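Peer 1: need coordinates for the below:
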Amino acid sequence: MDDQRKKIMALREKLAAGGVTLGSWMQLDNSSVAEIIGNAGYDWVAVDLEHGHFSLSRLPDLFRALELGGTLPFARVAQGRTKEIKQALDAGARGLIIPMVESANMLADCISRAFYPPDGIRGVGYSRANLFGKKFDAYTASHRDGIFMTAQIETQKGVDHLADILKVPGLDAVMVGPYDLSGSMGMTAQFDDPVFKQTLAQILACCKAAGIPCGFHVVQPDPNALQEKIGQGYQFIAYGIDAVFLYAQARAPELG
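Peer 2: Sure thing, here's the model as predicted:
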């Protein structure tokens, strides 16, 4: 069993036992940044292919840099289309985060694109994920256990269909996208609004009833906010973004 698959299985075991897994987020297309954040102690780091500015040819180097620090390389794809899922996984992503999931059928289609036949429709071939054929048999035989699948709930429609979404085979976790979700409710970034808070509580309760870990993206890095989310029951948490970390420390101090 390869080390990355072991880490994915350990991640699942940790969540199943009620533990918390902490990851982070990348939007900057730079392998040095990936190496730094990959050595920062996170369980996983998601390369954001939806809002980041990454080229396909750079993904293998970014994933390698994350792996150097013992961090699992994940990818948040833009739409969940066949091409982008296949390319992210072939480049070495060990987890996929699917944005804007609004129905069970949509999620089932995305998961099918991530798995080889007979479990799905992913195209089979040599790639970096299987070391260009050297580890082909081992990777293809264990690919389903070695890929972590997350659905982002980011719209009111996704909330309305959450009970069905949580029943889709192959789903490992759910993550709330707070900015998009609040925007879809007509209250962008109004995270203290009682209606938004009630919606979050509804999502948490639904996930708990289904036995699926619920996650949250704490975009602005704040240890107190992180502990608050853990106390509320979130288990699969993304903390910060590389660009936000940089800006927070790069701001010029006020001179006396």
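
Peer 1: contacts and neighbour counts: CA atoms only from here.
Peer 2: Noted.

Peer 1: and Ile97, how many neighbours?
Peer 2: Counted with other CA atoms under 10 Å, residues neighbouring Ile97 total 26.

Peer 1: what residues are up against it?
Peer 2: Taking CA atoms under 8 Å, 6 or more residues apart in numbering, we find Ile97 in contact with Ala46, Phe74, Ala75, Arg76, Val77, Met149, Thr150, Ala151, Gln152.

Peer 1: let's verify it: helix, strand, or coil?
Peer 2: strand (DSSP: H, G, I helix; E, B strand; the rest coil).

Peer 1: against Gln235, how distant is it?
Peer 2: 15 Å (CA to CA, to the nearest Å).

Peer 1: is it true that His53 touches Gln27?
Peer 2: Yes: His53 is within contact range of Gln27, at 6.6 Å (criterion: CA atoms under 8 Å).

Peer 1: the two - which one has more neighbours?
Peer 2: The residue with more neighbours, out of His53 and Gln27, is Gln27; 20 against 13, by other CA under 10 Å.

Peer 1: tell me the contacts of that one?
Peer 2: Contacts of Gln27 (CA under 8 Å, 6+ apart): Val47, Asp48, Leu49, His51, Gly52, His53, Phe54, Ile241, Asp242, Ala243.

Peer 1: this one as well, want them side by side:
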Amino acid sequence: MKQLRERLASGLPCVGGWLGTSSPLIAEAMASCGFHWVAADMEHGQIGVADLPALFAACQLRGAAPLVRLPGHDPILARRCLDAGALGLIVPVVQSASAFADFATHCLYPPAGRRGVSLCRANGWGDSFQDYLGFRPLLVPQIETAAGAAAAQDIARLDVVDALFLGPYDLSADLGHPGDFNHSDVVVAMDRVRSACLQAGKPSGIHQVAPDPAQLQARIAEGYRFVAYSTDIVALRAALGNPTTIVESALSS
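Peer 2: Presented below is the predicted three-dimensional model:
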């Protein structure tokens, strides 16, 4: 976690993988691609709390920091993910600084916050109990609505925030233009979030869903520094293409 936070603070890009499946083998394979972090998607993926320890171990075996994209703002679930060993949380649909500040207290131990204290996987079931009491997870609010974009400056200024992460599909849908990332309303909202990050001295992030190296390079050129690149399922489908079409084309030629 120290290396990831230092890399973000230095302005260097941090590129992450995105897991929607609960296979530790897929997690390890993804981490072995050189990602700085890998997020287990508990919002849209098929992943439960019981899956997390094996996924985290697989990621860390290959040097990737394990993160979780939460399905909502449930503080109990956030605590369970952290207890399982998550080094950071990506929190969806954040729309105000006050709401996120309150949520963040559940991710920090007293006196800084209200996280419950226990012997858990994250502290080696007590072996590193004292050291872990000072642990501060990477906290990344996800901006996915017009309200969130409007409040981005206040959210980015929170001390507990490490980066802001754009959800382009949900943001475009909330603005009435689902999937149209070039629509002026969407462009303005995304620029507002990037500007808020620059003013607060925080990295901006985005999910580059298509596994296209040129598009990944474009996101970096645009100034994004916390970038999720594709997903396990999207990358698999893109790599396989449509074998039936390929075979039929070969037979007809």
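
Peer 1: sorry, back to before: from the contacts of Gln27 of structure 1, which land in helices?
Peer 2: Asp242, Ala243 (DSSP state H).

Peer 1: out of the contacts of Gln27 of structure 1, name the ones that lie in strands.
Peer 2: Among the contacts of Gln27 of structure 1, the members falling in strands (DSSP state E) are Val47, Asp48.

Peer 1: and stretch 3-10 of structure 1, how far out from the chain middle?
Peer 2: 16 Å (CA atoms, centre = their mean, to the nearest Å).

Peer 1: meant to ask about stretch 87-103 of structure 2
Peer 2: Using CA atoms, centre = their mean, the offset of stretch 87-103 of structure 2 from its chain centre is 12 Å.

Peer 1: structure 1: matching residues for that one?
Peer 2: Across structure 1, the stretch matching stretch 87-103 of structure 2 (TM-score structural alignment) is residues 94-110.

Peer 1: again with stretch 145-160 of structure 2
Peer 2: Going by TM-score structural alignment: stretch 145-160 of structure 2 matches residues 155-170.

Peer 1: how much space between the residue nearest to the spatial centre of structure 2 and Gly11 of structure 2?
Peer 2: Centre of structure 2 computed as the mean C-alpha position; nearest residue by CA atoms, centre = their mean is Ile90, 4.5 Å away. Note on Ile90 of structure 2: its distance to Gly11 of structure 2, by CA to CA, is 19 Å.

Peer 1: again with Leu87 of structure 2
Peer 2: 20 Å.

Peer 1: and these two? Which one has more around it.
Peer 2: Leu87 (24 against 15).

Peer 1: where along structure 2 do the strands fall?
Peer 2: Under DSSP E, structure 2 gives strands at 14-19, 37-41, 65-69, 88-91, 138-143, 164-166, 204-208, 226-229.

Peer 1: next, count neighbours for Asp191 of structure 2.
Peer 2: By other CA under 10 Å, the burial measure for Asp191 of structure 2, its neighbour count, is 14.

Peer 1: and it, what's its match in structure 1?
Peer 2: Aligned partner of Asp191 of structure 2 by TM-score structural alignment: Ala201.

Peer 1: can you map out the helices along the stretch 151-256 of structure 1?
Peer 2: 156-160, 162-165, 178-184, 194-210, 223-232, 242-250 (DSSP state H, counting those that start in this stretch).

Peer 1: the longest one versus strand 214-218: what angle between them?
Peer 2: When you say that, I think you mean helix 194-210 of structure 1. Counting by axes from the mean of the first three to the mean of the last three CA atoms, to 10 degrees, helix 194-210 of structure 1 lies at 140 degrees to strand 214-218.
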